[in-house]
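Undergrad: give me a model of this one.
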Amino acid sequence: MSSSPNTRETFRLHMGWLHSWLGLLAGLVLTCIFATGTLSVFDTEITHWMQPEIPLTAPPTLTAPALTHAATLLQNDEAKGTFPFLLLPSRRDPVLRVLNYNGHAFIGPALAADGHIFPARQTAGGQFFFNFHFTLYSGVFVGSTLVCLLGLLLLVVAGAGIAIHIKALWPNLVVVRPFAAKPRAWLDAHLLTGVLFFPFLIMITYTGTVILARAIFPTHPFVQHHIATSLPQKSRPRVAPSAKPSPIPPLLPLVEQAKTLLHTSDCRFILFSSTEIQIFENDEDTLFANKSTAIFSRADGHFLRVEEKNSASAQARGLMQGLHFARFSSFLLRWLYFASGLACTTMMAAGLVLFFIKRRKHSSRHIAFRLGEGLTMSTITGLTAATLSYFLANRLLPSTLPARTGPETATFFMVWAFFSVHALLYSLLHRPINGWRIQCLAVVILSLSLPCIDLFTITHDWLNNYGLYCSVYALAFLCATIAFIAHQKLKEKI
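TA: As a prediction, the model looks like this:
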């Protein structure tokens, strides 16, 4: 028995209300989550750009001198009560790193094949965006819980959006009007990106929500799971300070033995406890991010056991992590992930703008409307300006500045706070269009400044890494172009 037209229309109205208001409340934060998640696709490459002193031309070679020196550095860190580990060379990051978690990112020296330390500037690099993406820079438990709940809300909002537009889906897809009246053009942008990238949106949201849902349960053995999936965590166990850390046996024979035991051609990182050495397989060659482990005695290096993750639940978890983190992906597939994430971010930003365009005529005098539009401005242009400022700070701050990750990240938040105050002020004064235009112009200036300042402060072999730097410059020019077009279009009253 089919439902009546009135019932269907009532259902669509309820779904429309749910999509609009829940989308607004969640979309302000989800836009930031998706934007930083999109940048996290190239987190390793961003770190390379932010540490130009490290050459990337050498193949990923693991040698005994490098491991010996790394073990010494690691024991020195353990003596200070920290929990360091070794990140082994890979195709994307061909250096050996001794890393410690500073509360928000993994930092530490990078070593060459002969064991010497590269004089690289300290930076949070691309891990800053990764941390913000899954914790909103507010701690693992609180931040991850909030992001997980927002992921659930996004699935509801996406379902409501499909319910609203399913009847006219095909006409809206084939008739795109970028130069139509403002509400129609923004709606087309929202629908086009939302529908074409709907499978990616659902996949990335569902897998991320499942991963975080497991993470926020306090009974879950989260410490090593987080390390194994490159998820930082504040509550990791700390080694008791000791003047004489336990000695570490030669590591290269253990790595070679681990490759044989794990049936892999490469290992990714090594964890250390007071009694064990755990060597994890590399998951960059498989879709399943399971990371089986070979465990050795720290006392004398003898083999203890292999921990394989072959159960059905482990395979399902590994598949979720593999799809979400995309470490298995090729260079082309990472760009497809990046483009898809950018499209989903655009969909959310267009939806936020559309919400206020449609209601400006009748609600522009309401204080809640003014606050909402100011927050939307700070989310879109403010976050963009803060991200560009973070990159600029990396080049402008002295490379030898101690603990320079603090000033770098502080620049990001200070610029974002400034743009947010500016946005709210102009919106509350009933001058939002002027606020949008000023901030778009500021984004243009910051975008064009990035390649110029990078070239003037160059301290690296540009020719050997031209692909990396050309990609950054191209994205900066793309950002400047979009902001300039928006600035010019905003001359027309909306």
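Undergrad: from here on, contacts and neighbour counts on C-alpha atoms
TA: Will do.
Undergrad: what is the burial count for residue 10?
TA: 12 (other CA atoms under 10 Å).
Undergrad: what's in contact with whichever helix or strand it is part of?
TA: Using DSSP states H and E, residue 10 sits in helix 5-17. Contact partners of helix 5-17, identified using CA atoms under 8 Å, 6 or more residues apart in numbering, comprise 160-161, 163-164.
Undergrad: the same query, at a cut-off of 7 Å, please.
TA: The contact list for helix 5-17 (CA atoms under 7 Å, 6 or more residues apart in numbering) reads 160, 163-164.
Undergrad: how about stretch 460-468: buried residues?
TA: residue 465 (16 or more other CA atoms under 10 Å).
Undergrad: relative to residue 404, how far out is the residue lying closest to residue 414 once chain neighbours are set aside?
TA: Once flanking residues are discounted, residue 414 sits nearest to residue 386: 7.9 Å by CA to CA, 6 or more residues apart in numbering. Using CA to CA, to the nearest Å, residue 386 is found at 17 Å from residue 404.
Undergrad: next, the second sequence, to be compared with the first:
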Amino acid sequence: MRETLRVHMGWLHSWVGFLAGLLLACIFASGTLAVFDTEITQWMQPEVPLTQGTSLTPAALQAAAQAVQAEEEKGLSAFLTLPLQRDPVLRVLHYDGYEFVGTALDSTTGAVFPARETAGGQFFYNFHFSLRGGNQPGVQIVTFLGLCLLVAIGSGLVIHIKALWPDLILFRPFGARPRAWVDAHLIVGVLFLPFITFMGYTGTAIHARALLPAEPFFPSHTAAPHKKEKTAPKGHVLQAGPLPPPLAPLIAQARDVLRSPDGNLILFTPDEVRIFKSDAFGPFLTRDHVDFSRKDGHSLRSATQSPPAVATMQLVRGLHYARYAPLPLRWLYFLSGLAATTLAASGLVVFLMKRRRSSGEQFFFRLVEVLTMTTVVGFPTATLGIFWANRCLPVVFSGRAMMEIDLFFLVWGLCAAHALLVSLTRHAASGWRQQLGVLAGAGCGLPLLDLVSRSHAWAQGASVFMTADALAFLTGLIALCALLKLREPAA
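TA: Predicted structure coming up:
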């Protein structure tokens, strides 16, 4: 009976893991990058200096308030994010239907930095959150894939629990390729199982309501959305209100009530100024806020208490988004996200290799290889493509943020078309090598492009630029190693 169960679970694990893994690998990868979404935006906007402090002046706040009012007069619902050590600038942002975009201001003078338009790290967060498909069907698909992930984890445990320890201690990276891939899949899955399970569960729980279309998923804009949630409906317009009163005393009073010493999120309605607790204050991602009259600045109300059930969900959200996390913990999230990406990608490769001998001539198998190549190699190539586009597109272009995103999908589509062509013509092995060569060149070449573009002073925020370039170069080296391995006769 147990062997019958393992056979059924093996079928379930293989097919659910493959079909869901095609997108889960991309969701894991984009979520991993979203851990450093702020830093990616800083890399993509080198005109914004990172060496200034986080102190605010009344002049800067006044300039920001005027910018908010100007956005409202254009029919846009704008809000402010105050400086943090991680992002030491004032930002006036609005939701364009996909990402939060806007201008960066000097926190001392209020001067607008002439920063290039860019998709920034928000693109990767949005892709992770909804595959850039909105709440319907994007969020619904991602939430359903989260359920599939939990099913794949459970069935995988049933399959391997009996021989788990021998498989772990007999890792054979230089053995037969199918065995080595299975070993890598097992080791990554077991070592990072708590993190992967936790992130899959919390991500599914956060957006579980998206699977119930009878209930509206997003609250109204006036429900005080969190900065990282896509709560403002596309095209939603608020009536422009009067120029807000001086914000400095309101911020000081709100920080005292909210016990939040760091930067805050400030939303505006025609009648009110709402100051929210900082994302970075702690693991509870709350919507605690203090409201003031937009006309004269007098205090209206505060909301700082949550019932236990709501507080539990706030903790789930906070741990999943990790906005509070210090730098070492964010790196742990990043490395664990890479492990989850490796788990999904290696599972796709194992699925492919197990069926190559018996089904290699069938059209279905060729289609499987196309999808696997597009995911495993095409997606990271497209990801590097958006970084190349950021440095290559002229800074003065209007709408260049959308151009970056269009180029991302164009590169990914070209990778898919190339994979289809080589697979249908029975040259899939050459296709793998060619795409890995492109990926290696894109990764290893990005630091050189960043250097010759002279887009930033290396003395300012050097750690952001050097880290991003180093990770791109490492990606290129990994692709190069895989390429050299595939060129061996045994491949």
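Undergrad: next, the TM-score between them, please.
TA: Laid over one another, the chains give 0.96 as their TM-score (TM-score structural alignment, normalised by the length of the second structure), with 486 aligned residues with a CA RMSD of 1.5 Å.
Undergrad: coming back round to it: next SSE downstream of the helix holding residue 10 of the first structure?
TA: In N-to-C order, the element after helix 5-17 of the first structure by DSSP H and E is helix 23-40.
Undergrad: got the buried residues for that following helix?
TA: 23-24, 26-40.
Undergrad: for the contacts of helix 5-17 of the first structure, which one is nearest residue 374 of the first structure?
TA: residue 160 (25.6 Å; CA to CA).
Undergrad: give the aligned equivalent of the closest one in the second structure.
TA: Structural alignment (TM-score structural alignment) places residue 160 of the first structure against residue 155 in the second structure.
Undergrad: need the counterpart of residue 270 of the second structure in the first structure.
TA: In the first structure, residue 270 of the second structure lands on residue 274 (TM-score structural alignment).
Undergrad: its match: what's it in contact with?
TA: residue 246 are the contacts of residue 274 of the first structure under CA under 7 Å, 6+ apart.
Undergrad: return the distance of the aligned residue in the first structure for residue 96 of the second structure relative to residue 83 of the first structure.
TA: Aligned by TM-score structural alignment, residue 96 of the second structure pairs with residue 102 of the first structure. Separation of residue 102 of the first structure from residue 83 of the first structure (CA to CA) stands at 10 Å.
Undergrad: residues touching residue 189 of the second structure, list them.
TA: residue 343.
Undergrad: what lines up against it once you look at the first structure?
TA: Residue 189 of the second structure maps onto residue 194 in the first structure, by TM-score structural alignment.
Undergrad: now the strands for the stretch 1-150 of the first structure?
TA: Remark: strands assigned in the stretch 1-150 of the first structure by DSSP state E, counting those that start in this stretch are 85-87, 96-101, 106-107, 110-111.
Undergrad: what are the contacting residues of the second one?
TA: This means strand 96-101 of the first structure. 70, 74, 83-89, 106-112.
Undergrad: and if we set it to 8 Å?
TA: Applying CA under 8 Å, 6+ apart, the contact partners of strand 96-101 of the first structure are 62, 66, 70, 73-74, 82-89, 106-113, 232-234.
Undergrad: okay, and which of those map to helices?
TA: Those of the contacts of strand 96-101 of the first structure mapping onto helices are 66, 70, 73-74, per DSSP state H.
Undergrad: about what we covered before: residue 386 and residue 404 of the first structure: who's more crowded?
TA: residue 386 (24 against 19).
Undergrad: quick one: contacts for the more buried one?
TA: 411-416.
Undergrad: among the contacts of helix 5-17 of the first structure, which one lies nearest to residue 367 of the first structure?
TA: residue 160 (27.3 Å).
Undergrad: wait, that closest one sits on residue 22?
TA: No - taking contacts as CA atoms under 8 Å, residue 160 of the first structure lies outside contact range of residue 22: 9.9 Å.
Undergrad: what about those two, which has more around it?
TA: residue 160 (23 against 16).
Undergrad: what's residue 364 of the second structure aligned with over in the first structure?
TA: So residue 364 of the second structure corresponds to residue 368, using TM-score structural alignment.
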